[in-house]
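Q: Provided below are the primary sequence and the corresponding predicted coordinates.
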Amino acid sequence: MLLIAGVMATGASPVLGQHSSSEDSASALIDQSTLPAAPELKGGRPRIKDGAVAPAATELPPPLLPLTAPPSLALPDQNQQVSIHELRPLTLEDALLLAEVNSPTLKAAASQTEQAKSSLRAAISSWYPKIDLSASGLPEYFKSYSFQNPDFVPDRVVQKNTGAINPLTGAPEIRNETRDGYNERYGREWRVNASLQVSWDIINPRRVPEIAAARDQYEQARDSYAIALRDLRLNTSTDYFNLQEADEGVRIGQASVRASLVSLRDARARFNAGVNTKLEVLEAETQLARDRNILTSKLGDQDTSRRLLASKLDLPQDITPTAATPARPLGSWQPSLQESIVAAFNFREELDSLLLKISINNSEANASLAAVQPVLSFVNTSSTSRREGQSGITSLGDIDMDDYVWSVQNSTSLRATWRLFDGGRARAEYRRFKQAAEESAYRFARARDSIRLEVEQSFFGLRTAVQNIQTTGSEVLSARESLRLSQLRVQAGVSTQREVVNNQRDLTNAELRYAGAIRDYNTSLAQLRRRTGLDALVSCSNPVLPSVKSVDNEPSIPIEPTPLKSVCPAMEISTAPIDTPDTTRSLW
């Protein structure tokens, strides 16, 4: 087993307690009313800065191409399609890369951002005129027949030639005769009508607040994407650390089972030789059963951790990931607690999103008042029509289809609409959105407190993990040496198997606690990086320490605010100030 960083460190940059920093300051409590307002620091409508978030990877390198996610709508329907055909070792960097490329959650967040961008473009379109083209019939064939009550049809006068010649003029004589009027009419026409209308709102009180709200919603979607990306990286790292701990647990369980088998073999040999009792054999068998139970449990944890990571990475259905690297501390956290909190306040998009929510509610409130405000529009309408044929003809055969009528009209106007009374609806909607903005301000205060608490919890967890790595590392070395000595004592006949069993159990538990401390440290470190946006890490070396416990020159377990040792070895050389040897930088 490799005891990494912290057990044998002789120098370190100390981690000071929170109370020590407060004791150094003699100033009175800060008047909370003098704290700067968030809109003054971030702006009333904050925008995520380009480059503030490392962009997600979009392509996989050739070695990882076989791990491309299956199609989104793929659904296996056969046993062999979900059978595991490959165990693929992955490093933490490979896991993060696969998560960014494959994750459906991140793809959905990116899609929501594009949707918000399209909504913003739709809102901006209200600044431009609208052009509408309409046509009734392309073309339209019209045929008609009408019949009127003969009693209401006026008589018609018809001129009839009498056959006589007028002696004076020499022209035929004509006389008028009265006949019944036509009460039937026929018509046949081809018609085409088209209209082109251009309208533009010169004054529209709803336009500006709606565009402002859409723009803030787009920025909110970008913040949500950044949050989803960072959470994905944190969750992937956490699952990978859990897998590393599970692998270490399996290794410890296997080593314990092997050691128990050896102890049981020796106990049986001594019992057969008559130098010990049946009780020692039973104790060895009990320890073997206990170690097998631990191994079984850790194997189950390993399988679960592998599939959890596979689900997070959206790997192909027949591939299971494994950890390619053993657990080791990622580095040492340099900023103090106060620096981490302030950085989190400046970094977290959750606060920006709530400020944008306040701005959205204010814009919606202004838009609701536009319902009772005047709207002035410019409208120009051009229309044209053409008809071929005739209508109102007394005989269907007399209709001439060569006859046509063509017309063009154009009208320009200013139109104004103003709802003078709506029963108080607009004012009520205005108050509702203003109250929602006030609610968002309260949520901002709650989010601010939650962010600080998250940073403090991660920081305290990191501090605890630093100490646990050192104490459990020392415990492993001590337990390992105790087991070796107890085995020598049994072989010399001055001790019993019970002592070996107890020391072996202590060693197993110490190694499991050490693996858990490494996991807790890396998890807290990843949480701090996620929650503060800082990446101020000093990488740890990876020394291989001897199994023999060295002389401990360090003082006993310190109590705050006594400086604590760092998880990284020899950190004093790389981080201690040069000018003043006895002055140390506080991680707090």
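A: In hand now; what should we look at? Numbers count the residues shown, from 1 in each chain.
Q: From here on, just use CA atoms for contacts and neighbour counts.
A: Noted.
Q: Give the other helices and strands that the helix or strand harbouring residue 132 contacts.
A: Under DSSP states H and E, the secondary-structure element containing residue 132 is strand 130-147. Under the contact definition 3 or more Cα pairs under 8 Å, 6 or more residues apart in numbering; DSSP states H and E, strand 130-147 sits against strand 184-203.
Q: how far out from the middle of the chain is the strand it packs on?
A: Going by Cα atoms, centre = their mean, to the nearest Å, the spacing between the C-alpha centre of strand 184-203 and its chain's C-alpha centre is 52 Å.
Q: can you check stretch 183-193 too?
A: Relative to the chain's own centre, stretch 183-193 is displaced by 65 Å; criterion: Cα atoms, centre = their mean.
Q: Repeat that for stretch 260-269.
A: 55 Å.
Q: what's the spacing between residue 308 and residue 95?
A: Separation of residue 308 from residue 95 (Cα to Cα, to the nearest Å) stands at 12 Å.
Q: An error on my part: the question was meant for residue 575.
A: Distance of residue 575 to residue 95, computed by Cα to Cα: 31 Å.
Q: can you map out the helices along the stretch 51-200 of the chain?
A: 79-82, 92-102, 104-124 (DSSP state H, counting those that start in this stretch).
Q: out of those helices, nearest to residue 327?
A: Checking those against residue 327 by Cα to Cα gives helix 92-102 as the closest, at 10.5 Å.
Q: Could you check the angle whatever helix or strand residue 411 lives in makes with strand 184-203?
A: Under the criterion of DSSP H and E, residue 411 resides in strand 404-417. Using axes from the mean of the first three to the mean of the last three Cα atoms, to 10 degrees, the inter-axis angle of strand 404-417 relative to strand 184-203 is 30 degrees.
Q: Please list the residues outside strand 404-417 that contact it.
A: For strand 404-417, the surrounding residues in contact (Cα atoms under 8 Å, 6 or more residues apart in numbering) are 374-390.
Q: Mark which of these are buried, thanks.
A: 375-379, 381, 383, 385-390 (16 or more other Cα atoms under 10 Å).
Q: so what's the most centrally placed residue in the chain closest to, chain neighbours aside?
A: Among the residues of the chain, the one closest to the centroid is residue 228, at 2.2 Å (Cα atoms, centre = their mean). Leaving aside its sequence neighbours, residue 228 sits nearest to residue 106 (Cα to Cα, 6 or more residues apart in numbering; 6.3 Å).
Q: Next up, a structure to set beside the first:
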Amino acid sequence: MNFSLFFAHSTWIPVAIAILFPTLASAATPPKPQNSSRPVQVPDNLNPNPNPLQFPTKPQEVQIQGTVPISLAQALELAKRNNRDLQVAILELERSRSSLRESQAALLPTVGLNSSLTNSGNGFTSNSSEASTSFNGSAQLNYDLYTSGNRQGAIRAAEEQLRVDELDVESTSLEIELNVTTEYYDLQEADEQVRINRSAVENAQASLRDTQAREQAGVGTRFDVLQAQVNLANAQQLLTNAISDQQVARRQLATRLSLAQSVNIAAADPVQLAGLWQPTLEETIVRAFQNRPELQQQLAQRNISEQQRRQALSQLGPQLSLTGNYNLIDRFDDGVGVTDGYSVGIQGNLNLYDGGAARARAAQSKANIAIAESQFGSQRDIIRFNVEQFYSQLQANLENVQTSSVALNQAREALNLARLRFQAGVGTQTEVIAAENDLTRAEGNRITAILDYNRALASLQRSVTSRASR
């Protein structure tokens, strides 16, 4: 997603962006809806076994066969297809749809059939062994004419529960998108740390070769060689830790995407600013209040409790139902034909006293209404805080990107000068090592600043946007 950004008190930032990141000029546009983009193609071997109950039983089944580079768009597509939490939320939504259909069935009458075939006689000890066979059949129809609001309350509560689960699918999808995006940036950072530390090892190895050559030529000291060896050992240790962190980041994202057991992934996208954000802080807060599914969920929960309160009180009101019955009786071999009959009536029921149970249930629902209203207020405050937090982080990290980019260029120049001074005999090995460490730190700081900005942007988008409002 691409946005445009403007901070009123930092007017130099857009100019610096245009100079340092010219490719972002086209990024300052509102994002297109996700459903309008073309389908993302992902390798088939990344999809897991369709049987969720299957698990490997042999070591070779979990052995990594290869590493597949994927883009962030592909990672999001895999999460949409395979993430278990999202699948559970969708199944719960289907369950709520079935529950609504069950509640709506009360709008229709119920019809039933009963039949029996009976053979009867005088018993085994009687001289008369005549037996008779008879058939008895009946059909019943029942329909609730008036339920004092119980039927309507049940249907509306089921409708609100369906709305809650629809919003839960939306919220789960947005949360998974944020988690996948954040973990993808973590993987990018781990990959870059491996690259930076490999470069640091190469620089340390070059410095060690230089000091050893100077020692052999008689213009260097053993102390310089020892310093270079220690610096190389430290760089190798940092590289080993970075490789371990890279493996952990790969497996963490693979777990989030529910990938196949025998594949690993790497980040294919380059590290760069993910986009820009244009709305002001106040506009962002208002948009978050309008779009966040969590607020709508609390309102739906309040409506559910209100309908449950009405259902409870309906038990104190009159209940009217229509009943119809048709009977068919035939006794075989009695010389009499089939006899039948019917009955139609209206039944009424009024519960005069239930010990206060209905009003107690209504009081519980009333308390649940107050709880939902209080939780709505708390959720509203949390949403505002999240927006303000991520907006501030976005602004600070963008400034850090500019600062770290300048520092990186300065660190490279400083290392070149330190090496030239050392080769000319006017500098020391300590200066070279310090300049190498400064360069490594500057490269890491720039990568961290960019990815922290991307994380803040993803979190801000999660705090504001909602698919249902697009």
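A: Here it is on my side, so go on. Small disclaimer: the values here were computed from a predicted structure and weren't measured.
Q: The residue nearest to the centre of the first structure matches what in the second structure?
A: In the second structure, residue 228 of the first structure lines up with residue 172, judged by TM-score structural alignment.
Q: Contacts only, for its match.
A: Residue 172 of the second structure sits in contact with 85, 86, 89, where contact means Cα under 8 Å, 6+ apart.
Q: Identify, from those, the entry nearest to residue 438 of the second structure.
A: Using Cα to Cα, the contacts of residue 172 of the second structure come closest to residue 438 of the second structure at residue 85, 43.6 Å.
Q: can you tell me which residues contact that closest one?
A: Each residue near residue 85 of the second structure by Cα under 8 Å, 6+ apart is listed here: residue 172.
Q: Quickly note the distance from it to residue 97 of the second structure.
A: The gap separating residue 85 of the second structure from residue 97 of the second structure is 19 Å, by Cα to Cα.
Q: and if you look at residue 378 of the second structure?
A: Distance from residue 378 of the second structure to residue 97 of the second structure, by Cα to Cα: 29 Å.
Q: more neighbours, these two?
A: residue 97 (18 against 12; other Cα atoms under 10 Å).
Q: Spit out the contact partners of the aligned residue in the first structure for the more buried one.
A: Taking TM-score structural alignment, residue 97 of the second structure has residue 117 as its aligned residue in the first structure. Contacts for residue 117 of the first structure (Cα under 8 Å, 6+ apart) come out as residue 218.
Q: thinking again about what came up before, got the buried ones among the contacts of strand 404-417 of the first structure as a markdown table, with distance to residue 113 of the first structure and secondary structure columns?
A: Output for these, formatted as a markdown table (distance: Cα to Cα, whole Å; DSSP: H, G, I helix; E, B strand; the rest coil):
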| residue | distance to residue 113 of the first structure | secondary structure |
| --- | --- | --- |
| 375 | 32 | strand |
| 376 | 34 | strand |
| 377 | 33 | strand |
| 378 | 35 | strand |
| 379 | 35 | strand |
| 381 | 38 | strand |
| 383 | 42 | strand |
| 385 | 47 | strand |
| 386 | 49 | strand |
| 387 | 52 | strand |
| 388 | 54 | strand |
| 389 | 57 | strand |
| 390 | 59 | strand |
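Q: right, and out of those, which lies closest to residue 454 of the first structure?
A: Nearest to residue 454 of the first structure among those is residue 375, at 49.8 Å by Cα to Cα.
Q: Would you check that that closest one makes contact with residue 206?
A: No - using Cα atoms under 8 Å, residue 375 of the first structure is not in contact with residue 206, being 9.1 Å away.
Q: Look at the residue nearest to the centre of the first structure and tell me its secondary structure.
A: helix (DSSP: H, G, I helix; E, B strand; the rest coil).
Q: And for stretch 309-321 of the second structure, what's in contact with it?
A: In contact with stretch 309-321 of the second structure (Cα under 8 Å, 6+ apart) are residues 142-151, 153-154, 346-353, 358-359, 361-366.
Q: cutoff 7 Å now
A: Contact with stretch 309-321 of the second structure is made by 142-150, 153-154, 346-351, 358-359, 361-362, 365-366, as judged by Cα atoms under 7 Å, 6 or more residues apart in numbering.
Q: where in the first structure is the aligned partner of that stretch, by residue range?
A: So stretch 309-321 of the second structure sits over residues 365-377 in the first structure, by TM-score structural alignment.
Q: what distance separates the matching stretch from the centre of its chain?
A: 35 Å.
Q: cool, stretch 453-470 of the second structure as well?
A: 12 Å.
Q: can you count the residues close to the equivalent of residue 81 of the first structure over in the second structure?
A: Matched to the second structure by TM-score structural alignment, residue 81 of the first structure sits across from residue 61. For residue 61 of the second structure, the count of nearby residues is 13 (other Cα under 10 Å).
Q: I'd like the distance between residue 61 of the second structure and residue 101 of the second structure.
A: Look at residue 61 of the second structure and residue 101 of the second structure: by Cα to Cα, they are 44 Å apart.
Q: ok, now residue 121 of the second structure?
A: Taking Cα to Cα, one finds residue 121 of the second structure at 49 Å from residue 101 of the second structure.
Q: just residue 264 of the second structure next, same as before
A: 44 Å.
Q: what number of residues lie near the alignment partner in the second structure of residue 67 of the first structure?
A: Residue 67 of the first structure maps onto residue 46 in the second structure, with residues paired by TM-score structural alignment. By the criterion of other Cα under 10 Å, residue 46 of the second structure has 19 neighbours.
Q: Check the contact between residue 46 of the second structure and residue 261; I expect there is one.
A: No - contact criterion Cα atoms under 7 Å: residue 46 of the second structure and residue 261 do not qualify, at 8.7 Å.
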